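In: Okay, sequence plus prediction incoming.
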Amino acid sequence: MKKNRIDVITLGCSKNLVDSELLMKQLLANGYTVKHDPDRSEGEIVVINTCGFIGDAKEESINMILEFAEAKKERKLNKLFVMGCLTERYMEELRVEIPEVDNFYGKFNWKALIADLGKSYNQDLALERNITTPAHYAYLKISEGCNRTCSYCSIPIMTGKHQSRPIEEIEEEVRHLVASGVKEFQVIAQDLSYYGLDNYKQAKLPELIERLAKIEGVEWIRLHYAYPANFPFDLLRVIRENDNVCNYLDIALQHVSDNMLKKMRRHITKDETYTLMKRIREEVPGIHIRTTLMVGHPGESHKDFEELLQFVKDMRFDRMGAFPYSHEDGTYAYSHYKDEVSDELKQERMDVLMAIQERIALEINEQKIGSTLKVVVDREEPDYYIGRTEYDSPEVDPEVLIKKNKMLNIGNFYDIKITAAQPFDLYGELV
């Protein structure tokens, strides 16, 4: 056990990661040594930043807390703190069930953790973070919370109403990050489409992205988690006109049948969804669309699922993920519907959906063979340098495996000629 060392463990999404990075900056400023997701935990203090989104994520968070509670009983650490979405949702139950934890914090009051260590929060560092990603890219969280009322989603229960950050504050943060070497920004929010409607009374995402694109040193901006209803169409012009705004959009569609969209409370129809996709592709030629789809929501019939399959074939999404419905307490679906689709059928539907997507992904990737693409190098492995194109977000999208015939620098951009393709990877060499 290393004195004055704090191990921070982050579970869940990139929005949680940003919170951990903000906390770590404050801990470092207060004289601690800080390790993020260490292979072996040796700190005298451990902080776990939890996820509470769906069943599997909650289970992972609870198992992690129990593992460190056991280590604390065995005197392998002095203090254990837990924060994040799971604690925001189940604070009182966790206090009772796991008394070994010194204190629990919700999603937004983690600053109290610093006070509980007998230290002070440094307001001058409020926009600064200890980046845990490779030094050339960072996640940029532009809002918290969500005003949508999708039937299946527990996130608004944990994060509350949508709160947009001021444009000037986000610009200042980007300048800080650029000065520290960040070139690529993954812009994230629970709902990008809603940005600005709360504090500016109008959709401000297009203006925000345009202003960020003008900041010197910003090489790539990539957009995550737009909502299809009330989509801010001026954003398409911004993507089209700014070379450093990637031709990429992550827009979670969830389903396409009118029956399911209504049950899911998505405020959009099948026809409107098809029209939206067509317009995005027409206005931004070559855009790569990532989406997420859900199978097994209560009421999903064989016909609904067949419509979803046809939709995937029609749309030929460049990037797609799928997940089975999880019956989450506190949600509209939990109190109004029975979780009637069996786990086996959910898994079967997901497998069928992803098999179709794998074929589509291979065909799309094969079309890139022979082309030259701008690629950022993320890391070096024994046989290849590993990079990404503007169409690929870290962790979730394909990578480019670059032949090691010349020395490349991590974080630099290169022109790479694509020589071969797999469904979820490209191969290339330096031009």
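Out: Happy to help now that I have it.
In: Only C-alpha atoms from now on, for both contacts and neighbour counts.
Out: Will do.
In: mind listing the helices for the stretch 1-150 of the chain?
Out: 14-29, 55-73, 85-97, 111-116 (DSSP state H, counting those that start in this stretch).
In: The second one: how far from the chain's middle?
Out: For helix 55-73, the gap between its own C-alpha mean and the chain's C-alpha mean amounts to 22 Å (Cα atoms, centre = their mean, to the nearest Å).
In: Deepest-packed of the helices of the stretch 1-150 of the chain, please.
Out: helix 14-29 (a mean of 20; mean count of other Cα atoms under 10 Å).
In: residues making contact with it?
Out: 8, 10-11, 33-34, 49-51, 84, 110-111, 114, 121-122, 125-132, 139-141, 188-189 (Cα atoms under 8 Å, 6 or more residues apart in numbering).
In: Among those, name the buried ones.
Out: 8, 10-11, 33-34, 49-51, 84, 110, 114, 121, 128-132, 139-141, 188-189 (16 or more other Cα atoms under 10 Å).
In: Now intersect the residues you listed with the strands, please.
Out: Within the buried ones among the contacts of helix 14-29, residues falling in strands by DSSP state E are Val8, Thr10, Thr33, Val34, Asn49, Thr50, Gly84, Tyr139, Leu140, Lys141, Ile188.
In: Identify the farthest-apart pair in those.
Out: Thr33 and Ile188 (28.2 Å; Cα to Cα).
In: Can you verify Lys303 is assigned to a helix?
Out: Yes. Applying DSSP: H, G, I helix; E, B strand; the rest coil, one finds Lys303 inside a helix.
In: Pull up the gap between it and Ile45, please.
Out: Separation of Lys303 from Ile45 (Cα to Cα, to the nearest Å): 53 Å.
In: Then Glu92?
Out: The value you get for Glu92 to Ile45, if Cα to Cα is used, is 22 Å.
In: what's the answer for Glu241, then?
Out: For Glu241, the distance to Ile45 - Cα to Cα - is 48 Å.
In: Give me the more crowded residue out of these two.
Out: Ile45 (23 against 12; other Cα atoms under 10 Å).
In: Comparison target, given below:
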Amino acid sequence: MKKNQVDIVTMGCSKNLVDSELLMRQFEANGYHCVHDSKQPTGEIAVINTCGFIESAKEESINTILEFAQAKEEGRLKQLYVMGCLSQRYKDELEREIPQVDKFYGKFNYKNLLNDLGMGIIASCNGSRSITTPPHYAYLKISEGCDRSCAYCAIPLITGKHISRKKEDILQEVHNLVAQGVKEFQIIAQELTYYGVDLDGKRQIATLIDDIAQVKGVAWIRLHYAYPNQFPVELLDVIRRRDNICKYLDIALQHISDHILTRMHRHVSKAQTMELIRRIRASVPGIHLRTTLMVGFPGETEEDFNELMDFVHWARFERMGAFTYSEEDGTYSGEHYEDDVPADVKQRRLDQLMALQQEISAEVEAEKVGQTMKTIIDRKEGNYYIGRTEYCSPEVDPEVLIPATRQLRIGEFYQVRITDSEEFDLYGEIDEQ
């Protein structure tokens, strides 16, 4: 057990990761050494930043807390704290069930931990983060919360209403991160395209991204978690016009059947969704779309599912994730719908959908063979350097494997000629020309 060391474990999404990085910076300013995502505690203090999105994520968070609670009981850890979405939502229950935890904090009051430990919040470090990602890229959170009321989603219950960060604060953070060596920014929010509405009633995402793109040293910008309803099409002009904005958009669609979209309270139709996809692809030629889809929502029939399969075949998403519906406490669907799709049917539909996407992904990646693509190098593994093109977000998208026949610099860009492809990865070699 190392004195003055804090182990911080982040569960769930990149938005949680940003919170962990903010807390780590404060700990370090108070003289502590922080270790991120260690599998077992090696310091005196551990902080678990939890996820409460869906059942599997909640289970993973609880299991991690229990593992660290056992370490505390065995004397391998002095103090254990829990923060984040799960404890924001289930604080009272968790306090009763896991008394080994010294204190639970929510999604927004976690910095109180510093005061409770007898430290102060260092004002000069407010807004500063200790980056846990490779130093050439970082996540940039532009807002908190969500004003949407999708029937299945507990996130608004956890995070509250949408709150946009001030643009000047965001731009200052970009300047600070560039000064630290960050070149690539993953722009994240629960609802990216709603940015600014709470500030002056207008969607300001296009202006914000345009301003970020003009900061010297920003090499790549990638956009995550857009919403299809009332999509700000002026954003497409910015993506097309700015060379350092990746031709990439993460836009969660969830379903395509009007029957299911209505039951989900998505406030968008099949026709509107398909027209939006056409417009995005026409406005930004070559763009790669990432989406997330759900199967097994209450009331989903075989006809609804087949309609979804046909849609995926038509849309040919370059990137796609999918998951099965799980009933969440307090949501509209949890209180008003019967979870009537059997678990084995949900799993079969998920398997069919992902098998189709695997075929599409294989075809999409095969089309890149022979092309030379700008690639950033993330790391070295064995006999390969691992890189990504502008069409690839870290951790979730295909990577480019480059034989380590010569020394490459991590975090640098290279022109890479694609020589081969698999369903979800590419192979390439440095283009010497």
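Out: Received it, and whenever you're ready, just let me know what you need. Everything numeric here is computed off the predicted structure, so don't read it as measured data.
In: OK, contacts around Leu127 of structure 1?
Out: Contacts for Leu127 of structure 1 (Cα under 8 Å, 6+ apart) come out as Leu22, Glu172, Glu173, His176.
In: check the fit of the lengthiest helix in structure 2 onto structure 1 and give the mean distance.
Out: Using DSSP state H, we find that the single longest helix of structure 2 is helix 343-366. Once fitted to structure 1, helix 343-366 of structure 2 is off its aligned match by 0.6 Å on average (mean Cα distance after the TM-score superposition for structure 1).
In: One more: stretch 79-96 of structure 2?
Out: Stretch 79-96 of structure 2 sits 0.5 Å off on average (mean Cα distance after the TM-score superposition for structure 1).
In: hmm, back to that, out of the helices of the stretch 1-150 of structure 1, flag the one nearest Asn259 of structure 1.
Out: Closest among those, using Cα to Cα: helix 55-73, at 24.9 Å.
In: now that closest one against helix 85-97, angle please.
Out: For helix 55-73 of structure 1 against helix 85-97, the angle by axes from the mean of the first three to the mean of the last three Cα atoms, to 10 degrees is 50 degrees.
In: Which elements pack onto helix 55-73 of structure 1?
Out: strand 43-50, strand 79-84 (3 or more Cα pairs under 8 Å, 6 or more residues apart in numbering; DSSP states H and E).
In: Contacts for stretch 213-220 of structure 1, please.
Out: Residues contacting stretch 213-220 of structure 1 (Cα under 8 Å, 6+ apart): 175, 178, 182-185, 212, 221, 242, 244-246, 390.
In: Now do stretch 214-225 of structure 2: distance from first to last residue.
Out: 22 Å.
In: quick one: buried residues of it?
Out: Gly217, Val218, Ala219, Trp220, Ile221, Arg222, Leu223, His224, Tyr225.
In: cool, stretch 413-427 of structure 1 as well?
Out: By 16+ other Cα under 10 Å, the buried positions in stretch 413-427 of structure 1 come out as 413-423, 425-427.
In: list the ones among the contacts of Leu127 of structure 1 that structure 2 also has?
Out: Counting by both residues aligned by TM-score structural alignment, their matches' Cα atoms under 8 Å, the contacts of Leu127 of structure 1 that remain in contact in structure 2 are Leu22, Glu173.
In: Tell me the one of the contacts of Leu127 of structure 1 nearest Ile157 of structure 1?
Out: Leu22 (22.8 Å).
In: Roughly how far does the residue mapped onto that closest one from structure 2 sit from Gly127 of structure 2?
Out: Leu22 of structure 1 maps onto Leu22 in structure 2 when the alignment is built from TM-score structural alignment. Distance, Leu22 of structure 2 to Gly127 of structure 2, by Cα to Cα: 7 Å.
In: Do you have the strands of the stretch 301-431 of structure 1 handy? List them.
Out: 319-324, 372-380, 384-388, 399-403, 413-422, 425-430 (DSSP state E, counting those that start in this stretch).
In: In a markdown table, list the ones you listed along with distance to Asn16 of structure 1.
Out: Formatted as a markdown table, the strands of the stretch 301-431 of structure 1 follow (distance: least, Cα to Cα, whole Å):
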| stretch | distance to Asn16 of structure 1 |
| --- | --- |
| strand 319-324 | 20 |
| strand 372-380 | 21 |
| strand 384-388 | 23 |
| strand 399-403 | 24 |
| strand 413-422 | 28 |
| strand 425-430 | 27 |
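In: what sits against Leu197 of structure 1?
Out: Contacts of Leu197 of structure 1 (Cα under 8 Å, 6+ apart): Ala203, Lys204.
In: that's a strand at it, yeah?
Out: No. Under three-state DSSP, Leu197 of structure 1 sits outside any strand and is assigned coil.
In: now the helices: where do they sit in the stretch 201-350 of structure 2?
Out: 205-213, 234-241, 258-263, 270-283, 302-315, 332-336, 343-366.
In: Looking at these, spot the one closest to Arg165 of structure 2.
Out: helix 205-213 (10.8 Å).
In: Mind listing what's buried along the closest one?
Out: Ile205, Ala206, Leu208, Ile209, Asp210, Ile212, Ala213.
In: Kindly indicate which of the ones in strands among the buried ones among the contacts of helix 14-29 of structure 1 lies nearest Val376 of structure 1.
Out: Nearest to Val376 of structure 1, judged by Cα to Cα, of those is Tyr139 at 15.9 Å.
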